[in-house]
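Enquirer: just a sequence and a predicted model for now, questions to come.
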Amino acid sequence: MEEPEHEADPARPTVAAGRSRVAGDLTRESWRRPWYAHLASYVASVLLIVPAIWLCDWLLPGFHVAEPLMPFVFAATMALLGVLTQPVLVGAAVRLGWIGVLLLAFTGQGLIVLVTAAVLPDVSLEDPLTALLVAIVVGLVSTVLGWFGSAGTSQVLLSRLMASQRRRPPTLTDADTDGVVFVQLDGVPFPVLQMAITAGTVPTLSRWVRSGSHTLHEWTPKLPATTPASQMGILHGVIDGIPAFRWYDRAGDRILVANRPRDAAVIEEMLSTGRGLLVDDGVSISNLFTGDAPTAVLTMSRRVRGGETARRAVAEFVLHPAGLTRALSRSVSELARDRFQTRRAIRRDVQPRCTRSWETALLRSVTNGALRDLNTILVAQHMLGGTRSIYVDYVDYDEIAHHAGILRAESLEALESVDAVLSQLELVAAASPRRYHFVVLSDHGQAQGTPFADRYGEELATLVARLSSTTVASSDDDVEGWGRTRALVDELSGTGVTGRGMTSAGAAMDKRDPNRPAGVGDGDTAAVGEETFHVFGSGNLGLVYVRGEKERLDRRALDQRFPHLVDGLAAHPGIGFVVVHDDDGPVALGAAGWHRIDDGHVEGEDPLLPFGPDAAAFVRRVAHRPEAPDIYVNSLVDPGTEEVAAFEDLVGCHGGLGGWQDRACVVVPTGLPFPAERIVGADALHVALRTMLRHCGHRQSVDEPPAPEAYRPAATRAPGPPVP
């Protein structure tokens, strides 16, 4: 039976209505087919398995199938058993927890091979290990041949979810309320996305913008331009309290790292108002914070978990022969590509360049391989279940651009891959029980340049130690991808009888944590040691704290204790400005002048001038915060290239001022309200996004102030920047 179409409502215009209708027709044609179409699909799957059976017969001495017809019979029987046992395996996987999903993905297919070999004559199978190898080969070959057969599309990723939704359609009491899917393109600068849309290399976004269904806008994150500050602002409406990606908490004498799960939970508990963006039946997927969502999966603060719905979605994917092998093969492919691209950059002497190790390659293989598919599965599952609002973070571009550069080919390819995900989700939306709008945004931009240590021969921490003649504890490793991997492990350990093994893996990762100070016990974030300073690098923003002080030291106290430190930092050629507190409040010091922040008085050359018209206001806000360091340090910005010098070993970075790191983007459906003027601050963007939700009928019971008059539907005003 055909599902009823949504009635057109002039008061609530659809997102790309004509294109969605076409997408819906394609979806129904693909997933609501007559019996003979399903038979054809079954025959196709059998034909994909047959070459794998031939290969196993040739490769594995413990496996033999008589020729010429038995390989076809074996493939047909194995495919049929897979269909029949799928519900049982999925149910078992869900009850065993996440690790049960992964185990049954292999053992379940191995059992199917064992049963098939037992019931058929002229088939010899030596042992269960051989059966497992046969299952793995079948999955790999099916994946490769299926990829070529479908011209590289990703329908296999979502087909089983579609079928499951048809068997168990949800019943919604508010089906006439539109849903909203917020897709975060982590770290994508506005100019990069604008160029990609103009070039057509992101065809889905390009189609949306060119057709007029969406408009492209630039918004400006405030200092610091980091994911934790921006996501706290976007999801919770609060940007104060997070001075960088990691910092020293004076009151607790501890180090807080935003993507360490325990610390993320502490940060959210301190700052959440309880009225986050997703509080009204929303779900947070792969974020740092929950947005007060009732359900959160792969979320660092992990106050709530994804539960059975998420585990079932993943189980139905990975228990298909081509599912897990697709994720694994893509992860291996990302690993190989990173190693090749690293060697090619060295051979060509591409500059700027940073160290790209096996560890960074492994992290890329997780974030851009398996994690991308996992995120898409979870979003699709919640869309098919009718979840009102979804916020998901795809870190693909950000992870690669950190180590390759913001305009390098591999970074832009990652952006194209996430655009392909939008196309998949567009099809899912057409088969979902409610109508969905897609809002695509980045949390910040990125700047580029040779790392500070490579450019000047010493790290920021070494420079501070030299100028102050003291010892320094530093933390400037890139840990964003590491945190994502840890969140995945924590999610696996959260449920099921097999969670203890993943908990042990998490403890092992704690010991490997780049931010864990020497001598700290497992899970402990307290600062230790006798070092005088804590120095943190957050992109090209540096934070210098004097250990053991309960309040920020002013310049007078710093000069008395470390007479050469402040002036030495300000005069360094790689530093654009430093911020300390003077008798009259915060002051930005440069090599040839200074800028008193509160009244704008400047002596000599204004050190903030190269950083744009918002620099003074941004510095004023963070300098007066109690969590601010004793000294803020911002690297130089090259006026010709807009390049900066990261205090981490990164080519692409964000955190401070300079370059494109404060140039973020948002792509908005024209039928939803959005302000005409440029949004400044993630807290202001939060107001715009929650206004969209209220426009769609969400948050009616949430007590919050009304949105400003400027927040009106984009369709009533001129569109954003033109696209040729």
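Expert: Okay, I see it. Numbering: from 1, shown residues only.

Enquirer: please count neighbours and contacts with C-alpha atoms only from this point.
Expert: Will do.

Enquirer: ok, and what's touching stretch 371-390?
Expert: Residues from elsewhere that reach stretch 371-390 (C-alpha atoms under 8 Å, 6 or more residues apart in numbering): 157-158, 161-162, 165, 169-170, 172, 175, 178-182, 278, 280-286, 309-310, 313-314, 327, 392, 394, 396, 421, 425, 428-429, 431-434, 698.

Enquirer: kindly apply the preceding question to stretch 162-181 instead.
Expert: Here stretch 162-181 makes contact (C-alpha under 8 Å, 6+ apart) with 6, 31, 384-392, 428, 431, 433-439, 693, 696-698.

Enquirer: and what of stretch 624-633?
Expert: Residues from elsewhere that reach stretch 624-633 (C-alpha under 8 Å, 6+ apart): 240-243, 248-250, 541-546, 551-554, 569, 575-581, 586, 622.

Enquirer: try this one next to it:
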Amino acid sequence: MLNIVRRNLGRLFKLSIFLFLEVLLFFIINNYFSLITITDFKTTFMIIVFLSILNAILWPTISYISLRFIVFTLGFGTFLIDGLLLWLMSSYLGGFQISGWSLFLVPLIIGLINSLLSILLSVDMDESYYQRILRNQLNNDKISKKDGYLFIEIDGLAKDVLTDAIDNGHMPHLKRLLESTHKLLSWQTDLSSQTSASQAGILHGNNENIVAFRWVEKENDNRIISSNSLADAGKIEKRISNKKGLLSDHGASRSNLFSGDAEDYLLTYSKLKNFYSKSWYYLYSTPYFIARLLLLFAFDMLMEVTSRIRQLITNKKPRMHRGLKYFIARAGANVVMREASTYSLIGDIYSGKYNVIYSTYMGYDEIAHHSGIRDFDSFYALKQIDKQFKHILYAIDHSNRKYNIVILSDHGQSQGPTFKQKYDKTLDDLVQENIPETMKIHSILHSNDDHLLETIKLKSYMKYNKQRITKKIDNTKDNIAGRIDNTKDSIANRLDNSVENITERVDSSRQQLSNIKIKARNKLPIDEFKNKKVLIKGNEPIMDKLNKINDEYSLDVDLNNDEVITKNEAQSIVLASGNLGLIYFTDWGGRMTYEQIEDAFPNLITTLANHPGIGFVLVKSALYGSIVLSDDNVYYLDDNKLVGEDFLKVYGKNIIKQLKRTDKFKHVPDILVNSTYDVENDEVYAFEELIGSHGGAGGSQQQPFILCPRDWSDPGEIFGAQKVYKFFKENINRK
């Protein structure tokens, strides 16, 4: 009893200090800027007190009625509503006048003061007035008694970094879970260790054909599909969804890339076209949510300034240039999305409406990309995420419905200097050096792709590609006659080594090899060379070797080209997904074979495979099937045969499975490359300008974690995001 009295007296004292400081600060600011005409300090006190009382009484109802207006003004409508309340007060109270811009600015300043004092005086958000009101509104006896499930993803956090954060005291609330009710598991991603592949697998149980974060669809006019494009994210979900996603049983999606077939979604990329939801009420049930966001946003930008200064003074390596736009990107991911996720989850828990809820915290991933996976700033982001667990666990304890909480990551990150920092050139520079100078390359090697919409970034390429396609259609008839006339000349000049004549060679490898197999009376010569694995060795172009086989064995097979691709027409697209690179040649309708690439660009594959910063190259041979190259070493995927040193073992025991699965995807690039993984220094070299990266193979980027209840079944090895989906579904259905 005595403790309760002391606690209540302490709250009353803190409230008195809070109110006095709020009035004093507003009085000083108003006198300095002359926002409204106030006669004295007493009037200022009355304004603050009466506005607080009106908000306490009316705000829950006002915000619910005007929710659509608040949402579509991005929350800033809350200040206009409070401005209207102040205008009404001025008519009855007297002593002050308010009009014009002050109707917006005065509530904004009062909100900022209120939020600042709440942070400085450590006002407990869980026991704040508006949280109590929300809890009483939503918590009732009609809530389902069936267990609910709450999945919280920490984007980009590898298991080993999580362990370091717990051991170093950065995540005490998560540590308590681990010590009391939960167990820590690891799982391995698919080859594409990035959000769209992982969330598609986890939320929908299907990530087929998601070869990387973005890819080219040749059959769709060489369209670049980007996972976080506003248009493409929805299309991808339609392809992968069978309406049986993880959230299909009355579920809710919060701040995710895909919806998991949820019935309600908030800030979910694939559903952003349907922006409005009544669940926004959970955020705007307090009048000062946006004011709090603005303060935290500004503080996070200040943290970024100090981070840059600290890294400069300590000469931290590797580090990267971070422009002005990154201030917005960082604070958006680390503050806005974090706070929105937490407030919406608390509302979901109190309402008890949804059986399964999935939400993503993306602040760590964003900061680790640019500062490093174990930088001070990255651990700071994890501290802030851990504080959210405190509020969420409090809500679970005070809800009328039991929610089982599962915390996981979709992938990790691996650190290292970028490919450009390490070798003073980008992947597209390397490609350009080994193709004709006049051949245009379109590349996307920029960062922030997990968290920022990409539609604007692709507009220039889409416009160019449309013009190019239109031009090609208009010129088709004229080009056909010219191509037929050029065929004989191209054949006669096959042995000319100039770049100009090479690019005028005929494209035919797939048909050539098909003809060899169909027309040859004796297939033994071909089988002999396939078994010896000799055609890939040496410097002689593989097409010349095939011609010699044809002549030597009198196979009577036409090895001439059926289409001429001139150097002015051929184009290339180079994409990056962390340390995974994708190279497409868009004037070939399907996936080019190794033989075709060697014929058109004789030095390209050899240069890539021999480069010290590239760990392996995957291409499709018409003769040998899929092959993986590194220096003079070759792994024949179809035959499971290695010639040379085992260059793939550093990428883990499942790398062959990962490569075979990816190789079957519909939109695999003509050339897929993965950077070197330096085991000794635990470094990869991202083709994007990111020092913490993910998207390919090598290091901890493929080692995320799952923190689940101890009574969940033992899954054994979890390999691939689709297995995570099955593991979650099995344990949900088991209960």
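Expert: Here it is on my side, so go on. As the structure is a prediction and not an experimental result, all values here were calculated from the model.

Enquirer: cross the contacts of stretch 371-390 of the first structure against helices and list the overlap.
Expert: Among the contacts of stretch 371-390 of the first structure, DSSP state H puts 157-158, 161-162, 165, 309-310, 313-314, 327, 396, 421, 425, 428-429 in helices.

Enquirer: buried ones only from the residues you listed, please, as a ChimeraX command.
Expert: Per 16 or more other C-alpha atoms under 10 Å, the buried members of these correspond to this ChimeraX selection:
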select :157,158,161,162,165,310,313,314,327,396,421,425,428,429
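
Enquirer: nearest to residue 351 of the first structure among the ones in helices among the contacts of stretch 371-390 of the first structure?
Expert: Residue 351 of the first structure has its nearest neighbour among these in residue 396, at 21.7 Å by C-alpha to C-alpha.

Enquirer: return the residues in contact with the alignment partner in the second structure of the closest one.
Expert: Under the alignment (TM-score structural alignment), residue 396 of the first structure pairs with residue 363 of the second structure. Neighbouring residues of residue 363 of the second structure by C-alpha under 8 Å, 6+ apart: 155, 330, 333-335, 337-338, 381.

Enquirer: residue 371 of the second structure versus residue 363 of the second structure, what's the distance?
Expert: 12 Å (C-alpha to C-alpha, to the nearest Å).

Enquirer: quick check: which element contains residue 313 of the second structure?
Expert: helix 289-314 (DSSP states H and E).

Enquirer: other SSEs contacting that helix?
Expert: Helix 289-314 of the second structure sits against helix 102-120, helix 325-331, with contacts defined as 3 or more C-alpha pairs under 8 Å, 6 or more residues apart in numbering; DSSP states H and E.

Enquirer: export those helices to TSV and tack on mean neighbour count?
Expert: Shown next, in TSV, are those (neighbours: other C-alpha atoms under 10 Å):
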stretch	mean neighbour count
helix 102-120	19
helix 325-331	18
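
Enquirer: count the neighbours of residue 374 of the first structure for me.
Expert: Look at residue 374 of the first structure: counted by other C-alpha atoms under 10 Å, it has 22 neighbours.

Enquirer: any idea how far the residue in the second structure that it lines up against is from residue 492 of the second structure?
Expert: Under the alignment (TM-score structural alignment), residue 374 of the first structure pairs with residue 340 in the second structure. Between residue 340 of the second structure and residue 492 of the second structure the computed distance is 67 Å (C-alpha to C-alpha).

Enquirer: so residue 275 of the second structure, which of the three states?
Expert: Using DSSP: H, G, I helix; E, B strand; the rest coil, the structure places residue 275 of the second structure in coil.

Enquirer: isn't it up against residue 269?
Expert: No - using C-alpha atoms under 8 Å, residue 275 of the second structure makes no contact with residue 269, being 9.7 Å away.

Enquirer: so for those two, which residue has more residues nearby?
Expert: A direct count of neighbours by other C-alpha under 10 Å for residue 275 of the second structure and residue 269 places residue 269 higher, at 26 against 14.

Enquirer: so what's the spatially most central residue of the second structure up against?
Expert: By C-alpha atoms, centre = their mean, the second structure has its centre lying nearest to residue 450, at 2.7 Å. Contact analysis of residue 450 of the second structure by C-alpha under 8 Å, 6+ apart lists 195, 228.

Enquirer: if we go to 7 Å?
Expert: Going by C-alpha atoms under 7 Å, 6 or more residues apart in numbering, residue 450 of the second structure touches residue 228.

Enquirer: now do the SS call for it.
Expert: Assigned with three-state DSSP, residue 450 of the second structure falls in the coil class.

Enquirer: could you check how far it is from residue 646 of the second structure?
Expert: To residue 646 of the second structure, residue 450 of the second structure is 33 Å away according to C-alpha to C-alpha.

Enquirer: what about the host helix or strand of the match of residue 374 of the first structure, how far off from the first structure?
Expert: Using DSSP H and E, residue 340 of the second structure falls within helix 337-351. When the first structure is overlaid, helix 337-351 of the second structure sits 1.2 Å from its aligned residues on average, using mean C-alpha distance after the TM-score superposition for the first structure.

Enquirer: same question for stretch 230-240 of the second structure.
Expert: Counting by mean C-alpha distance after the TM-score superposition for the first structure, stretch 230-240 of the second structure comes out at 1.1 Å.

Enquirer: read off where that stretch ends up in the first structure.
Expert: By TM-score structural alignment, stretch 230-240 of the second structure lines up with residues 261-271 in the first structure.

Enquirer: buried stuff in that stretch?
Expert: Buried residues in stretch 261-271 of the first structure, counted by 16+ other C-alpha under 10 Å: 261-265, 267-268, 271.
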